[in-house]
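Engineer: Model the following, please.
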Amino acid sequence: MTYLLHTERLSLRPCQNEDLNSLHKLWIDANVRRFLFDDRQISCEQAQSFIETSTENFTNYGYGIWLFFENQNDLIAGFAGLLHSLQEAPSLIFGTCPSLWGRGYAKEAARTVLNYAFDVLDLERVIADVDEPNEASIRVLEAIGMSQTRRAIINERPLLYYEIHIYRH
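Structural biologist: Next up, the predicted model:
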């Protein structure tokens, strides 16, 4: 099965071992890690582990983390994907290179991943969580049709939880 996804402006493909340096650089960017890793600078080994887990999840479940690129460009513009959980529905994650913020790429990539989850994989539900101060990601989640279900304080940080059932285009 091919896991290549496309939109009018973006190409998405699963992350691979060869992407480690570029993806690690994105994930340790202060503007990205602020909300992605609770402002922790992850090691290269931790980034490698995320890539390996994603690769295994594509094999086992048909989803993982996609990298997205502006069409006709081979520089990573961001990432979007689904994290596997044994206890819950897959969890949507996404992020964009700060130099490309404001172009709607996160929304476009996240919507494409949801379309794939519901139309190809026949998933019934996808969840997400977001740091409450992360207004840009909250706007993305709401724009793609996700609804807030609850709020909690985790590790002294306010988190909002979202979900969506069978995505409507």
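
Engineer: Going by C-alpha atoms from here, please, whenever you check contacts or count neighbours.
Structural biologist: OK.

Engineer: Would you mark the buried spots in stretch 126-138?
Structural biologist: V126, I127, A128, D129, V130, D131, E132, S137, I138 (16 or more other C-alpha atoms under 10 Å).

Engineer: Okay, and which of those map to strands?
Structural biologist: V126, I127, A128, D129, V130, D131 (DSSP state E).

Engineer: quick check, nearest of those to V120?
Structural biologist: V126 (13.7 Å; C-alpha to C-alpha).

Engineer: The structure of the following sequence is requested for comparison with the preceding one:
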Amino acid sequence: MSTKRLELRPAGLRDLGVLVRHWNDPRVRRYLFDDREVDPRLAQTLLRDSEAGFARHGYGLWQVFLQDVLIGVCGLRRRGEERVELLYSLDPAHWGAGLAAEAARAVLAAGRRAGLKEVLIETDDGNVASQRLAERLGAVFEEAADGVRRYLVTLTR
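Structural biologist: Predicted coordinates:
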């Protein structure tokens, strides 16, 4: 799947090494993994779940490339039976250029095509950049609890 500037390719187990390195950048994992080091087993589980998600639902995690260089990950992940969550991480060298929003819009469009009606976005209280991104994506604030802010994006527009 492509956008104006990006190419998004489904992530899988073959991408384990490069994604473990990406997710273990301290600036990347700060809010995504509660600032804990990403163990290869956790990454392997995320990638297996993503592959299963693509097979079952038509969505999962996509690697985000800018001019054939991996700059991040953006995708949708099921949270139980009821909810689907938007996840994203971007190499800090590319923060502030609108690339996370561009990737997220493409992923949300894929979710819409897969029949999703709404998507959850969770951000840590301190992650103001992600809160702004949620709002740019049209998400509506739902609640704050336990240091996490929850937003909901409606895809039926």
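
Engineer: Drop the TM-score for these two in here.
Structural biologist: The TM-score (TM-score structural alignment, normalised by the length of the second structure) is 0.95; 157 aligned residues with a C-alpha RMSD of 1.1 Å.

Engineer: returning to what we had before: distance to N73 of the first structure for the ones in strands among the buried residues of stretch 126-138 of the first structure - can I get that in a markdown table?
Structural biologist: Listed next are these as a markdown table, based on distance: C-alpha to C-alpha, whole Å:
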| residue | distance to N73 of the first structure |
| --- | --- |
| V126 | 30 |
| I127 | 30 |
| A128 | 29 |
| D129 | 30 |
| V130 | 29 |
| D131 | 31 |
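
Engineer: So S85 of the first structure: helix, strand or coil?
Structural biologist: coil (DSSP: H, G, I helix; E, B strand; the rest coil).

Engineer: Ignore what I typed, I meant A144 of the second structure.
Structural biologist: strand.

Engineer: ok, and the closest non-adjacent residue to it?
Structural biologist: R150 (6.1 Å; C-alpha to C-alpha, 6 or more residues apart in numbering).

Engineer: What's the one you found aligned with over in the first structure?
Structural biologist: Matched across to the first structure, R150 of the second structure falls on Y161, judged by TM-score structural alignment.

Engineer: How far off centre is the helix or strand that contains its match?
Structural biologist: Element membership of Y161 of the first structure, judged by DSSP states H and E, is strand 157-165. Mean-position distance between strand 157-165 of the first structure and its chain equals 14 Å (C-alpha atoms, centre = their mean, to the nearest Å).

Engineer: Now it: buried residues?
Structural biologist: For strand 157-165 of the first structure, the neighbour count (16+ other C-alpha under 10 Å) marks L159, L160, Y161, Y162, E163, I164 as buried.

Engineer: Which elements pack onto it?
Structural biologist: strand 125-131, strand 147-154 (3 or more C-alpha pairs under 8 Å, 6 or more residues apart in numbering; DSSP states H and E).

Engineer: now the angle between strand 125-131 and the last one, please.
Structural biologist: When you say that, I think you mean strand 147-154 of the first structure. Orientation check (axes from the mean of the first three to the mean of the last three C-alpha atoms, to 10 degrees): strand 147-154 of the first structure against strand 125-131 gives 50 degrees.

Engineer: Show me what strand 147-154 of the first structure is in contact with.
Structural biologist: With contact meaning C-alpha atoms under 8 Å, 6 or more residues apart in numbering, strand 147-154 of the first structure is reached by L141, P158, L159, L160, Y161, Y162, E163, I164.

Engineer: Show me where the first structure has its helices.
Structural biologist: 20-28, 30-36, 44-61, 105-115, 135-143 (DSSP state H).

Engineer: right, and the ones you listed - which one's nearest Q72 of the first structure?
Structural biologist: Using C-alpha to C-alpha, the nearest of those to Q72 of the first structure is helix 105-115, at 14.8 Å.

Engineer: in the superposed pair, what's the mean gap between the closest one and the second structure?
Structural biologist: Aligned to the second structure and superposed, helix 105-115 of the first structure gives a mean residue distance of 0.7 Å (mean C-alpha distance after the TM-score superposition for the first structure).

Engineer: Among the helices of the first structure, which comes closest to L82 of the first structure?
Structural biologist: helix 105-115 (7.8 Å).

Engineer: looking at the second structure, where would I find the counterpart of the closest one?
Structural biologist: Going by TM-score structural alignment: helix 105-115 of the first structure matches residues 99-109.
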